[in-house]
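**Student:** A predicted structure for the sequence below; I have some questions about it.
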Amino acid sequence: MSAVPLVVDVRGDRVVATLNRPEVRNAIDRETAAALHDLCALLEDHPRTLLLSGAGGHFAAGADIAQLRERGRDDALRGINSSAFDRLRRLPMPSIALMDGFALGGGAELAYACDFRLATPRVRIGNPETGLGILASAGGTWRLRELVPEGLAKEMLLTGRLLDGEAALAAGLVNELVEPDDLVAAGHRWADRIAQQVPLAVRLTKAAFHLPRSAHPYVDDLAQAVLFETDEKEARMTAFLEGRGRR
């Protein structure tokens, strides 16, 4: 068995984290959920873009069924997976799921909590929970319908339909489809694009995006007021104007 359920590599403006239980297709157990909380604490204290992938050719084949079978009411109310995924969703900087192989059940819900999803053609994404007598309680019942049309979300949740890479791309669930050997490089390419933006502008834009409609436009004006006073705004706009003048 893998000694470390989540391998974390800090690289300047980004963190590369790899689910590391390949012997069980990276099934998410209590230790993995705890490691995800630790990862979130790191990224809350030192905001960076997150690239999240899985070892051994799979993203995550769901929650660990051996543990899940033993859980009762009190375990469900603790939100073992849902609390970790929700914390990941609220990270200051963007998160990018790199999906290959299985992304099922809790694994799919972990990907839904990320801001972007890149995948390979051989990925299989879905929520088979109802076939096991439970529901997709770590975000599937509400995040999925925010990402794909309602009819497709219900089909995945109520019939257990799995999407391959092409279907996920067509539905808008996946942002880009790449070959397995190019998946990590594609993630870094997305992180490079984010790194070209002003970090505080990215953080405030992400925060504003996820607020309820009732918070707008007040929150946008407030965030803009903060950004208007930054040296980076002045420098970037001056460079833009001077560059346009040289054309």
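**Tutor:** Looks like it came in fine.

**Student:** CA only for contacts and neighbour counts going forward, please
**Tutor:** Fine.

**Student:** Assign the nearest residue to Glu129 once chain neighbours are set aside to one of the three secondary structure states.
**Tutor:** The shortest distance from Glu129 to any non-neighbouring residue, by CA to CA, 6 or more residues apart in numbering, is to Leu135 (5.1 Å). Under DSSP: H, G, I helix; E, B strand; the rest coil, the three-state class of Leu135 is coil.

**Student:** what about Leu135, neighbour count?
**Tutor:** Here the count is done by other CA atoms under 10 Å, and Leu135 has 17 residues near it.

**Student:** so who does Glu176 touch?
**Tutor:** Arg117, Leu118, Ala119, Leu169 (CA atoms under 8 Å, 6 or more residues apart in numbering).

**Student:** Surely the last one is in contact with Asn175?
**Tutor:** Yes. With contact defined as CA atoms under 8 Å, Leu169 reaches Asn175; the gap is 6.5 Å.

**Student:** Surely Leu222 is in a helix?
**Tutor:** Yes. Remark: Leu222 belongs to a helix, assigned using three-state DSSP.

**Student:** how near is it to Val10?
**Tutor:** 32 Å (CA to CA, to the nearest Å).

**Student:** Neighbours of Lys154, how many?
**Tutor:** Close neighbours of Lys154, defined as other CA under 10 Å, add up to 16.

**Student:** How about it, nearest residue that isn't a chain neighbour?
**Tutor:** Nearest to Lys154 is Arg145, by CA to CA, 6+ apart, at 8.0 Å.

**Student:** now Thr141
**Tutor:** Leu157 (7.3 Å).

**Student:** What is the burial count for the one you found?
**Tutor:** 24.

**Student:** let's bring in a second one:
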Amino acid sequence: MEFETLLYEKDGNIGIITLNRPKFFNALNDVLMRELGQLIDQIAADDEVKAVIITGGSKAFAAGGDIAYMLDADSLKAEAFIALCHQTIDKIANLPKPVIAAIAGLALGGGCELAMGCDIRIAAEGTTIGQPEINLGIMPGAGGTQRLARLVGEGWAKQLIFTGDPIDAQTALSIGLVTKVVPLESLMDEAKKIAKKLAGKAPIAMRMAKTCINYGGSVDLPSGLLFEQKTWSFLFSTADQKEGMKAFLEKRKPVFQGK
């Protein structure tokens, strides 16, 4: 499948998605979000892919929503677009495979929200991250008011959203918005290193761990703990659990089959 706004390649068992609207600093419009959702569906069905990287190149991960596209939208068109954004980002958040955001340049507005839908975020030095929507007379709508507060706490979320002021990569690291900052020239190598490490883990356990974390963020602690208990017990019905523990006792590297 060919895409107008995306590039996609496979490096072994890693899927690499590159947002590809360089003239517009990868600003998010309906075509990009629809294509991204379609590609995520394709990856979900591809058993060869064990981990995913989403990037935007060296100048911009995504500079936000496409303002020219949104300018004259009425409330119905606006809701249709933001519903599409939610649908696509939710697909990424719930993909049963780990997703790494490799962020460089600008990650503003919808770009920051797209990155927050990923499981792990690493940023290049010099990256600018923020939610500047307040300066446009709107607010974050693609998950920013919800995911940002869950990631960095209400205080930082309100400061970033209320002021619209961006932060640099080191500040993003200090508040937990990203987990690592690396030189720009090392960004993709680091992302691939992490992706290859994750791709070598037990696929079912990885999927269940992601499901537990996601579920736990929306329920009370006792419900989350019970879900974890049942999910953990389920893993003892898998061949991967037997292989992992047997390999540990035999002091060798496990060979997981995803079964």
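**Tutor:** Thanks, I have it. Computed from a predicted model, the values in this text were never measured in an experiment.

**Student:** that older thread, Provide the secondary structure category for the residue nearest to Lys154 of the first structure.
**Tutor:** Going by three-state DSSP: Arg145 of the first structure is helix.

**Student:** Now which residue in the second structure aligns to it?
**Tutor:** Alignment note: Arg145 of the first structure maps to Ala149 in the second structure; criterion TM-score structural alignment.

**Student:** As a check, name the ranges of all helices in the first structure.
**Tutor:** Using DSSP state H, the helices of the first structure run over 30-45, 65-68, 73-78, 80-89, 106-112, 140-147, 150-159, 165-171, 183-195, 199-209, 218-228, 231-245.

**Student:** Please identify which of those helices is closest to Arg124 of the first structure.
**Tutor:** Ranking the helices of the first structure by their distance to Arg124 of the first structure (criterion: CA to CA) puts helix 165-171 first, at 6.9 Å.

**Student:** Identify all contacting residues around the closest one.
**Tutor:** Helix 165-171 of the first structure is contacted by residues 119-125, 148-149, 174-177 when judged by CA under 8 Å, 6+ apart.

**Student:** Show me which of the residues you listed are buried.
**Tutor:** Listed as buried from the contacts of helix 165-171 of the first structure are Ala119, Thr120, Pro121, Arg122, Val123, Arg124, Ile125, Val148, Val174, Glu176, Leu177; burial here means 16 or more other CA atoms under 10 Å.

**Student:** Identify the farthest-apart pair in those.
**Tutor:** Between all members of these, the farthest pair (by CA to CA) comes out as Arg122 and Val148, at 19.5 Å.

**Student:** most centrally placed residue in the first structure?
**Tutor:** The first structure has Cys114 as the residue nearest its centroid, 1.5 Å off, counting by CA atoms, centre = their mean.

**Student:** Per the alignment, name the residue of the second structure opposite that one.
**Tutor:** Aligned partner of Cys114 of the first structure by TM-score structural alignment: Cys118.

**Student:** what does Arg71 of the first structure give?
**Tutor:** Structural alignment (TM-score structural alignment) places Arg71 of the first structure against Ala73 in the second structure.

**Student:** can you redo the contacts of helix 165-171 of the first structure as JSON lines with distance to Gly106 of the first structure?
**Tutor:** Formatted as JSON lines, those follow (distance: CA to CA, whole Å):
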{"residue": "Ala119", "distance to Gly106 of the first structure": "17"}
{"residue": "Thr120", "distance to Gly106 of the first structure": "19"}
{"residue": "Pro121", "distance to Gly106 of the first structure": "20"}
{"residue": "Arg122", "distance to Gly106 of the first structure": "19"}
{"residue": "Val123", "distance to Gly106 of the first structure": "15"}
{"residue": "Arg124", "distance to Gly106 of the first structure": "13"}
{"residue": "Ile125", "distance to Gly106 of the first structure": "10"}
{"residue": "Val148", "distance to Gly106 of the first structure": "17"}
{"residue": "Pro149", "distance to Gly106 of the first structure": "20"}
{"residue": "Val174", "distance to Gly106 of the first structure": "17"}
{"residue": "Asn175", "distance to Gly106 of the first structure": "20"}
{"residue": "Glu176", "distance to Gly106 of the first structure": "21"}
{"residue": "Leu177", "distance to Gly106 of the first structure": "21"}
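
**Student:** Which of those residues fall in strands?
**Tutor:** Residues of the contacts of helix 165-171 of the first structure located in strands (DSSP state E): Ala119, Arg124, Ile125, Glu176, Leu177.
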